[in-house]
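Engineer: Can you look at this prediction? I've put the sequence above it.
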Amino acid sequence: MPKAIWNDEIIAESDDTVVVEGNVYFPRSSLREDVLRPSDTHSVCVWKGKASYYTLESGEHRSEDAVWFYPDPKPDAKAVRDRVAFWKDVKVED
């Protein structure tokens, strides 16, 4: 089962993932709430739309904007609706 691992902890795990542009998107519901902090960062993808971010934080560990999601993806990107993906120091394993 695919897992997202950060700071030696599993922060998301699900059999219901999709891969878009080489990134594994997990259901938003599979992501641990206790490690999420809101972020004001946004970016724009031409075909997916406006992305929003979360920062990960646990104890003394913090990873700025390591989680992204599309709150209202464009129609061609419906596969990422209600899903999150990871970068920076988050490792995704099968």
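Structural biologist: Alright, I've got the coordinates. Numbers count the residues shown, from 1 in each chain.

Engineer: CA only for contacts and neighbour counts going forward, please
Structural biologist: Fine.

Engineer: Is residue 44 in contact with residue 50, as I believe?
Structural biologist: Yes - at 4.4 Å, residue 44 counts as touching residue 50 under the criterion of CA atoms under 8 Å.

Engineer: the more surrounded of these two?
Structural biologist: residue 50 (16 against 11; other CA atoms under 10 Å).

Engineer: For the more buried one, list the residues it contacts.
Structural biologist: 42, 43, 44, 70, 71, 72, 73 (CA atoms under 8 Å, 6 or more residues apart in numbering).

Engineer: another one to put next to it:
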Amino acid sequence: MKAIWNNTVIAESDDTVVVEGNHYFPATALKREFTAFSNHKSSCPWKGQASYLSLLVKGEMNPDAVWFYAEPRSGAEAVKDRVAFWKGVQVVE
């Protein structure tokens, strides 16, 4: 699977986990040179607190487009050390 934004592959892996329709990539598959800090947080009743990263590709910013659960709750261990995408990021095979 590939995660693509702004015509650039930002993550690629054959090892994704699908949770609630979202492909979670291993955190090591994310190309960190395309990420920027975000202080945004959100909460999921069963997964816990999500943290975010923004994308910066070819001079364009996509705020809070990457999310992850640093310490997922019991029952959500499948997303530990993984990242997922939204806000126009395409996930394709």
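Structural biologist: Perfect, thanks for sending it. Being a predicted model, the structure only gives us computed values, none of them experimental.

Engineer: hang on, the earlier thing: using a markdown table, lay out the contacts of residue 50 of structure 1 together with secondary structure and distance to residue 57 of structure 1.
Structural biologist: Shown next, in a markdown table, are those (DSSP: H, G, I helix; E, B strand; the rest coil; distance: CA to CA, whole Å):
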| residue | secondary structure | distance to residue 57 of structure 1 |
| --- | --- | --- |
| 42 | strand | 19 |
| 43 | strand | 21 |
| 44 | strand | 24 |
| 70 | coil | 21 |
| 71 | coil | 21 |
| 72 | coil | 25 |
| 73 | coil | 26 |
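
Engineer: In ChimeraX, how would I select just the buried ones from these?
Structural biologist: In ChimeraX syntax, the buried subset of these is picked out as below (16 or more other CA atoms under 10 Å):
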select :70,71,72,73
